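Student: Give me coordinates for this.
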Amino acid sequence: MLELAARLRAMSREELAGALGLREFDAASVRDQFDLAEALLAPDSLDAAISRLDRPHLAVLAAISAIAGADGAFTDDELTAELDRLEASEVIVDRLGALVDDLSQRLLIVTGDGRRQVPSPVATRLRSRLGDDLPTAAELAASAPPVLAPVDGVDRTILARRGSEAAFATVAATAELVSALGIQPARELAKGGLSLPDSKRLAEATATDLDQVPRLFRRALEAGLVARDGAYWLESDLGGAWALLPAPERWKRLVECWRERIPPALRELVARRSETLSASAFRDDVRWLYPAGGRWLDEGLERLSDEAEALGLVVAGEPLEIARTVVAGDLDRACAEIGAGFPPPVDRVYLQHDLSVVAPGPLEPSIDARLRGFADLEARDLASTYRVSAASVNRGLAAGESAESIRAFLESISLTGVPQPLDYLVHEASHRFGSVRVAAAPESDAPARASIRSDDAQLIGTLEVDQSLSALALRRSGEHRLLSRFAPDVVFWALSDAKYPVAAEDAEGRILRLKRHRLAATPVPATRSDPLADLLDRLASGEGGPATEDAWLARQLEAAARAKETLTVTVRMPGGQTADYLLAPASVANGRLRARDRKADIERTLPLSAIAAVAPAPAE
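Tutor: Got it, this is the predicted structure:
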């Protein structure tokens, strides 16, 4: 442990940050380099570090553990000879220098001053697992078993086409989920997850099974397309921009987020070897490469397999070539390849006399968004159907459309002109728009928050007795006026859903434009303290100065006493000379060291001020 503590002390802040970032350990009780060395050599920390090593790294570490002397020291020649004895593969031999450097970077071996050493806890922990839950050293060093390329006669163009279909369906379903949350937020339960009514609504909107909604929602959340506002989930501003992108670009965003959650080690494996891996043997090959892999490997494999099929990277368990392209990071190329299999978008529709709008293919995103402003999606598929109604036109008018703008837009996208029934509906809805007005109630009407007025007293009476509006608790306040204790926007959308020609207005009677499609700001991650940075600050605060050097010496001796290690202690003699003693420290107290002299077999007590240096005892 002394060598590791000394190595930690000699590293720069940047080097130490990079090395500690590769390890898992309990940093809460670390005060100095000795505490850090103890934390890094704890069994849990070592198991976590070993689980992240691939087979070549494990083989080299196993060979080092086998040849290390009592003090853990080894030479490059000894390591090379041991690997020759184990008949190590060419991959290990050719990369030996890089593998040793990687182990040093992970603080599993200590290098410096021309000396290489493996800490005793590392060697002991690894040796106890070899041949038990890990392969033997010889098995680790052996060449990889041959993997035959599958010869299945499957037409890969058919698989690629099916993959594109699955990817397009996923993109479309995700877009519908995001749009549905923009129109009506979904409530988050206190125990986590979406409420059942909202889940059913989203399942219907996305045309998916109810049990698929959580996965679909998670995909949108990971891509930042939805955001939480209080107890409700809404479409985020990023989701609003994403919805206007072409379908291949939408897919690219989803697959990019999926790739980021795959451990880098698995990305490298797929990118390097997927051309020779069959789907059925993929998991076995991954576990062969990472024989000590634990939870991180299982989670990575789950992520790799669960979402791959939905994103069109795998079909019926068979990985496609585009999967390797994505994992390798060439997303632009993958986007172009997957987009070639997507149905081409259209910018024209058929307007029917029954007030339906039929799109012969997926609409351009901007046209689809505009059309949904005053029409309801009735059926979503490659050929989608929309329905125009008085209520939907009223919704568009409330959002800022006019009869003229709606007619002009329909004429610009129609392949069949604007049918007379549709033109009449738009005209009548525009004429009736604003027959009912909703505004904020004045303070004199408190506790009422919203007022409803209409010049048609009979219409006011109808609103008062409408059972579908009973939740608003409407009460009469004059022949042409009603009051409600709910906010004006809540009252407005309740009346709109009940298909009344409602408009919002301000205190001066001017029409207000309301949009139900509400976006939540993409949350900015809260600034959190970095535990690693805090640890580095604590370590740096204890460096420099004579007092620090004395404390460092005392900590070295205390650590050796706890570990029952023998040290070479250099002592200053009265004449200015120095003498080396082979001592086994017993305790350090009151500025003095009490230790057993291994050569003279006597107990010595030395003042710490007389000790010039300490070093590990030479190997016997």
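Student: When you work out contacts or count neighbours from here on, use the C-alpha atoms and nothing else.
Tutor: Will do.
Student: Centroid-nearest residue for this structure?
Tutor: Most central in the chain under Cα atoms, centre = their mean is residue 261, positioned 5.2 Å from the mean C-alpha point.
Student: Test my guess that it contacts residue 303.
Tutor: Yes: using Cα atoms under 8 Å, residue 261 makes contact with residue 303 at a distance of 7.5 Å.
Student: Figure out how far the lengthiest helix in the chain is from the centre of its chain.
Tutor: Taking DSSP state H as the criterion, the chain has its longest helix at helix 156-183. Remark: helix 156-183 is offset 21 Å from the chain centroid, using Cα atoms, centre = their mean, to the nearest Å.
Student: And that helix, what does it pack against?
Tutor: Helix 156-183 sits against helix 196-206, helix 213-222, strand 232-236, helix 247-260, strand 314-315, helix 331-340, with contacts defined as 3 or more Cα pairs under 8 Å, 6 or more residues apart in numbering; DSSP states H and E.
Student: Follow the chain on from it and name the next helix or strand.
Tutor: strand 186-187 (DSSP states H and E).
Student: which other residues reach that next one?
Tutor: Contact with strand 186-187 is made by 194, 195, 198, 199, 231, 232, 233, 234, as judged by Cα atoms under 8 Å, 6 or more residues apart in numbering.
Student: Following up with a second sequence; could you model it the same way so I can compare the two?
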Amino acid sequence: MRPYTVVGMSGTTLAEWLRARDDAALVALLRARPDLATPPPADTAVLATRVGSRASVARACEDLDTLTLTVLEALLVLDADQRPVAVEEVRRLFDVDVRPAVDVLRARALVWGDDAALSTPPAARDAVSPFPCGLGRSVPGLADVDLGALGEDERRVLGALAVGPPIGQTKDAAHVVSSANARTPIQKLLARGLLVRRDSSTVELPREVGLKVRGDRPLGDVRTSEPALSILDRDPATVDSTGAGEALELSRHVEALLTGWSEEPPAVLRSGGVGVRELRRLAKELDVDERRAALLVELVVNAGLVADSEGAEPEWVPTTQADTWLAAAPEHRWATLAQAWVELPRLPGLIGQRDDRDRLLNPLAPELNRPGAPRDRRRVLEAFAALPHGTAVPDVDELAAVLAWRAPRRGGRLRDQLVRWTLQEGTAVGVLALDALTAQGRTLLSEGPGPAAKRLGDALPPPVDHVLVQADLTVVAPGRLEPDLAEDIALVADVESAGGATVYRVHEGSVRRAFDAGRTAADLHELFRARSRTPVPQSLAYLIDDAARKHGRLRGGAAGSFLRCDDPVLVTEVAVHPAAERLELRKIAPTVLVSPYPLAEVLDGLRAAGFAPAAEGPDGRVLDLRAGGRRIAPKGRRRSPAPAPPSDEQLGELVRLVRAGDQAATTAGGARVSVPGNLGAGPSATLALLQRAAREGRSVLVDFVDGHGTAARRVITPQVVGGGVLEGVDVSYGEVRRFPLHRITSAALVEHDAG
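Tutor: Below you'll find the model as predicted:
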């Protein structure tokens, strides 16, 4: 393709204008529009072709704010893609200074030329809008049209189309009409030539008529400044501590999810994802709503803590990484989950909605995949990060309006919803709190999960070493418990409510659970005596002792398994129970029963029948037979890490190579020479060119293929050419390099100081 040529007062083409820009401007262009640099352009003509391509222009417009985008559309209204336009012509369409917006467009090469002759790439009209500023195509003959003789009904039609878009669907355009047979307002306007018939059912309002109808507002309603954003100042410490509390709650819920799915993994749906029934069961077990449960499911999978087992009957099973996560400190647990949320390439907010075929969208369903979700989520969070610490944005609609003004072409039809979902999810994850960004969330965005974990650790209160036992058999943890104490209390009591203070309840089943894990009555009495800041109620002591009298009177071992008891009456009671027949229990002594089934199955069967047996080891001590849970190997993360943006040095090197390509194309005698398949076979033009450059001390632009098969380009000053090798100084780096001649694909002479 040839570079676009637009003849203006200076007769400058886009390629010529780019060639005249300094290196810093070209580096800034490549940074603002990274697609232009891949693959590296051979010269400025190639770069100009890419700059003006429809796809590249569309991508470049995604980061433009409303005013800048409107200025670009105004240039198209003035036909800057066909003729140069002075900036003064554009200014007359606005009531604000448009030069800063023109400078932004010029820096992105969406506009080129000086203020007296601005041009846009021809592809801009298709890439930006077929009807810029809501105006139709031009009919120059209507420039001086008089609308004074129109009736009220005709004016209403023109007014509706002038708001935009200028296209209307109507059956009145089915036939060509004249002033003699026009009956409806649209037919009258068609007869007058004030509407243009595009096809049998479509009419279009010409640009000149639309501008006339709009009067002193030629571009319509244009918001030239960013909408106001209401903010509140909150205590930063309160924001951080509130977010820290949410982080602990998130960690607790994920731990419960991993424990539950270790024992009973949910099935993977045939279409992918988790079923509605499984989601409801999880929400009930965690005592949360289904929306939060769905978010937790998405997080654990993206964090690598749960994966698809991919078997004949696939299930969602915790991975071995879950054990590492469970053993980590609370702040590191949170950082893993928060990072997984920020980088989540999916939209959990869609869960529960229906797709185009009226199918329900489940957690982990493939239809939730959105590669651009991390970018859009980070954009919302960075809007908070731009505000002072502790600043809250209470009105989500105002924030959505601000972000829409800053980038109206981003986000698609879900743009405003994405803002709401980000606030809801960010609050649930603990990155946001009280409508503000927490310090740990701010650190996560700027420095990563490691420093964010440390910042959260600073926000968390120190762990407490005591509990408060109440007379109603509840145990209050007045803060985050020390790890050992938290484990002991979780074993002997169940969480009843969580928050700043966690309330546990002790009951017979929880006490028996502690006994099953090997604790004794003395251990539990000592736990509450040593760790409770309040007197231990007598009712709790009675509960522990009563459960201890029942627990372990039956002792099981492996026979398959056996049961023993010092009380022959209890052994007989078990032997005649209906459960004994199913478990195939057989009395081998007045105090001993045996079964061919595994001990765990026998004990579960007896517990279901109302007995309270305990497992016994070879030394007579109580064994903990609780299952450790299933684990599978971790799978690859769902997301692919975004490549690091090129440095200014790398972009500067690319610009130098583009300059060298220009010089190679214009230097006398520097026409590009392709290398023959076998340089060693005899004389060749390329070999002669390289040898000539070595003799004259001139530089050569060399295209070659490196050892990895990757095409590359360098400006080399040859020193030695022979023996199948080109040896010379790499002009960009000042280093001597060697190139096998068989890897060189083309070469061209350039000026000695190129690059």
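Student: returning to that earlier point: can you redo the contacts of strand 186-187 of structure 1 as a markdown table with neighbour count and distance to residue 341 of structure 1?
Tutor: Shown next, in a markdown table, are the contacts of strand 186-187 of structure 1 (neighbours: other Cα atoms under 10 Å; distance: Cα to Cα, whole Å):
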| residue | neighbour count | distance to residue 341 of structure 1 |
| --- | --- | --- |
| 194 | 19 | 34 |
| 195 | 13 | 36 |
| 198 | 17 | 33 |
| 199 | 21 | 31 |
| 231 | 11 | 39 |
| 232 | 16 | 36 |
| 233 | 22 | 33 |
| 234 | 26 | 31 |
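Student: want to throw the residues you listed into a markdown table with distance to residue 338 of structure 1?
Tutor: Formatted as a markdown table, these follow (distance: Cα to Cα, whole Å):
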| residue | distance to residue 338 of structure 1 |
| --- | --- |
| 194 | 32 |
| 195 | 35 |
| 198 | 32 |
| 199 | 30 |
| 231 | 37 |
| 232 | 34 |
| 233 | 30 |
| 234 | 29 |
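Student: Report the two of those separated the most.
Tutor: 199 and 231 (14.9 Å; Cα to Cα).
Student: returning to that earlier point: show me the one of the helices and strands packed on helix 156-183 of structure 1 that comes nearest residue 119 of structure 1.
Tutor: helix 247-260 (34.4 Å).
Student: Could you give me the buried positions within the closest one?
Tutor: Neighbour-count burial for helix 247-260 of structure 1, with 16 or more other Cα atoms under 10 Å as criterion, is recorded at 247, 248, 249, 250, 251, 252, 253, 254, 255, 258, 259.
Student: what's the next helix or strand after it packed up against?
Tutor: Per DSSP H and E, the first helix or strand lying C-terminal to helix 247-260 of structure 1 is helix 264-273. With contacts defined as 3+ Cα pairs under 8 Å, 6+ apart, the packing partners of helix 264-273 of structure 1 are helix 321-327.
Student: average gap between the helix it packs on and structure 2?
Tutor: Its matched residues in structure 2 lie on average 7.0 Å from helix 321-327 of structure 1 after superposition (mean Cα distance after the TM-score superposition for structure 1).
Student: From the rest of the structure, what touches that helix?
Tutor: So helix 321-327 of structure 1 is contacted by 255-256, 259, 267-268, 270-271, 274-275, 308, 313-314, 331, 333-334, 337-338 (Cα under 8 Å, 6+ apart).
Student: The same query, at a cut-off of 7 Å, please.
Tutor: 259, 267, 270, 271, 274, 313, 334 (Cα atoms under 7 Å, 6 or more residues apart in numbering).
Student: coming back round to it: right, and out of the contacts of strand 186-187 of structure 1, which lies closest to residue 467 of structure 1?
Tutor: Out of the contacts of strand 186-187 of structure 1, the member with the shortest distance to residue 467 of structure 1 (by Cα to Cα) is residue 198, at 22.9 Å.
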